[in-house]
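1. here are the coordinates; sequence isn't available:
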């Protein structure tokens, strides 16, 4: 049996239930506020660069990013349904994000622990200068 044709689309006008189901069917759901639907909706609504992967009518992948479309694109979420992993969908979502985000824009991300070894394999370089301030902490 052959794999279904994967179609890629741009835009964040998506059904929140489908997005949440995808996050739950990938490793990303463990690190996102899945029970807070309003927050999940805001995350989706305010992302200005969203690429999705579809197998027929099923959402099987998403790249959710913030971009200035010139200098930098922050890839905040990359999720592929576990039944569709290892088929190049994540790699193509990143490639599509690069194309739409601008030919010279850097792509920056924070790797999930399970995917930390994946990114160097596809061309990303590690930058130890990154810093993170927790969402519930204020600058001192």
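-> Cool, got the structure. Computed from a predicted structure; not experimentally measured. Numbering: from 1, shown residues only.

2. Could you use CA atoms for every contact and neighbour count after this?
-> Fine.

3. biggest helix in the chain by residues?
-> Of all segments of type helix in the chain, defined using DSSP state H, the longest is helix 89-101.

4. here's the one I want to compare it with:
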């Protein structure tokens, strides 16, 4: 597979949900069951699915009110394709759809903060959150 053949689709037509679920497993997101992944992506206003040779190798999604706020979720790139510009292409694709949005929020996975800084996202000083999963609470919340 060649990263130069990356195609990003902003719809869920013909998506193979099993491939998206496998991607989540490949990046270590083991608590995401396929039925919940389907619901999350179908309920999102904007999606970006990265394909190489018809195989899902990256993704991201957005929830937004289309006026003031948007949040980017589930940016995941298959480990074989990390560091090749695919994550940047997917996040840039999502941000292009959010040009008129005043505030775009994203929670970076631990260790990936610099990647998002390079895309001109900045650390939020007053963000608050709640996690039902205690291990995520310990990782992300003060």
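-> Thanks, I have the structure now. Being a predicted model, the structure only gives us computed values, none of them experimental.

5. Quick one: list the elements packing against the longest helix of the first structure.
-> Helix 89-101 of the first structure is packed against strand 49-55, strand 58-67, strand 72-80, with contacts defined by 3 or more CA pairs under 8 Å, 6 or more residues apart in numbering; DSSP states H and E.

6. Format these as TSV; extra columns: mean neighbour count and distance to residue 108 of the first structure.
-> Written out in TSV, the entries for those read as follows (neighbours: other CA atoms under 10 Å; distance: least, CA to CA, whole Å):
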stretch	mean neighbour count	distance to residue 108 of the first structure
strand 49-55	22	14
strand 58-67	23	10
strand 72-80	21	5
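
7. CSV please, covering those and showing distance to residue 96 of the first structure.
-> As requested, those are arranged in CSV below (distance: least, CA to CA, whole Å):
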stretch, distance to residue 96 of the first structure
strand 49-55, 7
strand 58-67, 9
strand 72-80, 12
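
8. got the contact list for the helix or strand following the longest helix of the first structure?
-> Scanning forward in sequence from helix 89-101 of the first structure by DSSP states H and E, the next helix or strand is strand 106-108. Contacts made with strand 106-108 of the first structure from outside it, assessed by CA atoms under 8 Å, 6 or more residues apart in numbering, are listed as 71, 72, 73, 74, 75, 98.

9. Could you do stretch 83-96 of the second structure as well?
-> Contacts for stretch 83-96 of the second structure (CA under 8 Å, 6+ apart): 3, 6, 8, 46-50, 58-62, 72, 75-77, 119.
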